[in-house]
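Participant: My questions are about this predicted structure, shown below with the sequence.
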Amino acid sequence: MSISTSGNTAIMTEDCLACKYQRRRCPAYCPFAPYFPHGHEQQLKNMHKLFGSGMVNVIKLVRTIEDPSKKDIAIRTIMVQSDMRAKDPVGGCYRIIQELQHQIECTQAELDQIYYTIAICRAQNAHRLQMQKTDDGDHCQMMNKLPLVGFETEKLANLSI
């Protein structure tokens, strides 16, 4: 428990799990307070097991990062990696990454097959339209070549122009 005073009132704040684990007083600017509130004991144990030395290695790593948003990402990444390593001691995050890459490759192959099928359908449709245009043109030409039905060609021959 930490006591911080502001004006005339004293505020009781509970130490974060990281400071409690190290048996230190949790400062107001503690970088781990947002990530290890009470109830996340297992995440802290996983991180300690993976990185060791009672959070010293993690603190050193976080101090080397200047950008606050990157610090946030780094701590969250460390937490995820330690949780994954606890769930899968052999593969950890690497196994999950491999599975996701395999899914991406399978999905990409399926997408390529779909694009190929679409290209075939479009080519068949274009060929069918071309054949219809050709058939329509031939039909008109054939109509011009057919003799006129019901017209007496003999009368036409007898006409003198």
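Facilitator: Ah, there it is.
Participant: only C-alpha atoms for contact and neighbour calcs from this point on.
Facilitator: Will do.
Participant: any idea which element the residue nearest the centre of the chain lies in?
Facilitator: Nearest residue to the geometric centre of the chain (C-alpha atoms, centre = their mean): I104, 9.5 Å. For I104, the enclosing helix or strand under DSSP states H and E is helix 92-145.
Participant: and that helix, what does it pack onto?
Facilitator: helix 68-87 (3 or more C-alpha pairs under 8 Å, 6 or more residues apart in numbering; DSSP states H and E).
Participant: Could you name the helices and strands sitting against the helix it packs on?
Facilitator: Helix 68-87 packs on helix 41-51, helix 56-63, helix 92-145, going by 3+ C-alpha pairs under 8 Å, 6+ apart.
Participant: so of these, which one's packed in deepest?
Facilitator: helix 41-51 (a mean of 18; mean count of other C-alpha atoms under 10 Å).
Participant: ok, second structure coming up, stack it against the first:
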Amino acid sequence: MTENMTSTSSPCAACKLLRRRCAKGCVFAPYFPADQPLKFASVHKVFGASNVNKLLQELPEHQRGDAVSSMVYEANARVRDPVYGCVGAISSLQQKVAELQAQLAIAQAEIVCLRMYQGSDLITFNTKMTSFSPPVAPSSPSR
């Protein structure tokens, strides 16, 4: 074991993949834990370890977590779709939103039509009821 690692800890996923010693102040360790090796593997494949290292060191610590999340998302999208990456996923979602908005507009139009139809039926019914005069019962002959 290295001098700054206890017998219970293991190198972070980045250091393990890069086959290097995981130093105490390793910039990767907080964001790429040993139990999530695929997380760093995809980021390394797309961006390269040295670029990720430079980026993380240039950022303030409070922004690093968000940066890593973005890199992991983009890297996974790039692995799935090497040409479009995130843009392909965003485009697909925008298309789905447009389709759902069109379906919603159709459903809302149908609701308006049904309410108008029901309203006209009620008006017709009420008009018939007010113009309806019950038949007069035949008068019984007076005696």
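Facilitator: Here it is on my side, so go on. In this text, all values refer to a predicted model and were calculated from it rather than measured experimentally.
Participant: Looking for the alignment partner of the residue nearest to the centre of structure 1 in structure 2.
Facilitator: Per TM-score structural alignment, the equivalent position to I104 of structure 1 in structure 2 is V97.
Participant: same check, this time on K71 of structure 1
Facilitator: By TM-score structural alignment, K71 of structure 1 lines up with R64.
Participant: Confirm for me that its match is in contact with L56.
Facilitator: Yes - between R64 of structure 2 and L56 there is a contact at 6.0 Å, judged by C-alpha atoms under 8 Å.
Participant: on that earlier part again, export the helices and strands packed on helix 68-87 of structure 1 as JSON lines, with columns for distance to D83 of structure 1.
Facilitator: Shown next, in JSON lines, are the helices and strands packed on helix 68-87 of structure 1 (distance: least, C-alpha to C-alpha, whole Å):
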{"stretch": "helix 41-51", "distance to D83 of structure 1": "6"}
{"stretch": "helix 56-63", "distance to D83 of structure 1": "15"}
{"stretch": "helix 92-145", "distance to D83 of structure 1": "8"}
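Participant: Just tell me which of those helices ends up closest to A86 of structure 1.
Facilitator: helix 41-51 (6.2 Å; C-alpha to C-alpha).
Participant: angle of the closest one against helix 56-63?
Facilitator: With axes from the mean of the first three to the mean of the last three C-alpha atoms, to 10 degrees defining the directions, helix 41-51 of structure 1 sits at 90 degrees from helix 56-63.
Participant: Please work out how many residues are found near R24 of structure 1.
Facilitator: By other C-alpha atoms under 10 Å, the residues close to R24 of structure 1 number 11.
Participant: actually M1 of structure 1, not the one I typed
Facilitator: With other C-alpha under 10 Å as criterion, M1 of structure 1 counts 11.
Participant: isn't it right next to T13, touching?
Facilitator: Yes - applying C-alpha under 8 Å, one finds M1 of structure 1 in contact with T13, separated by 5.9 Å.
Participant: mind checking what D135 of structure 1 lines up with in structure 2?
Facilitator: Per TM-score structural alignment, D135 of structure 1 is aligned with K128.
Participant: That match and M116 of structure 2: what is the separation?
Facilitator: According to C-alpha to C-alpha, to the nearest Å, K128 of structure 2 and M116 of structure 2 sit 18 Å apart.
Participant: residue contacts, I97 of structure 1?
Facilitator: I97 of structure 1 makes no contacts at all, as judged by C-alpha atoms under 8 Å, 6 or more residues apart in numbering.
Participant: Counterpart of C113 of structure 2 over in structure 1?
Facilitator: C113 of structure 2 maps onto I120 in structure 1, by TM-score structural alignment.
Participant: sorry, that was for L56 of structure 2
Facilitator: For L56 of structure 2, the residue aligned by TM-score structural alignment is V62.
Participant: surely its match meets K71?
Facilitator: Yes - using C-alpha under 8 Å, V62 of structure 1 is in contact with K71, at 6.1 Å.
Participant: Report the set of residues contacting both of R64 and L56 of structure 2.
Facilitator: What both R64 of structure 2 and L56 touch, as defined by C-alpha under 8 Å, 6+ apart, is an empty set.
Participant: coming back round to it: and the helices and strands packed on helix 68-87 of structure 1: which comes nearest A33 of structure 1?
Facilitator: Of the helices and strands packed on helix 68-87 of structure 1, nearest to A33 of structure 1 by C-alpha to C-alpha is helix 41-51, at 11.6 Å.
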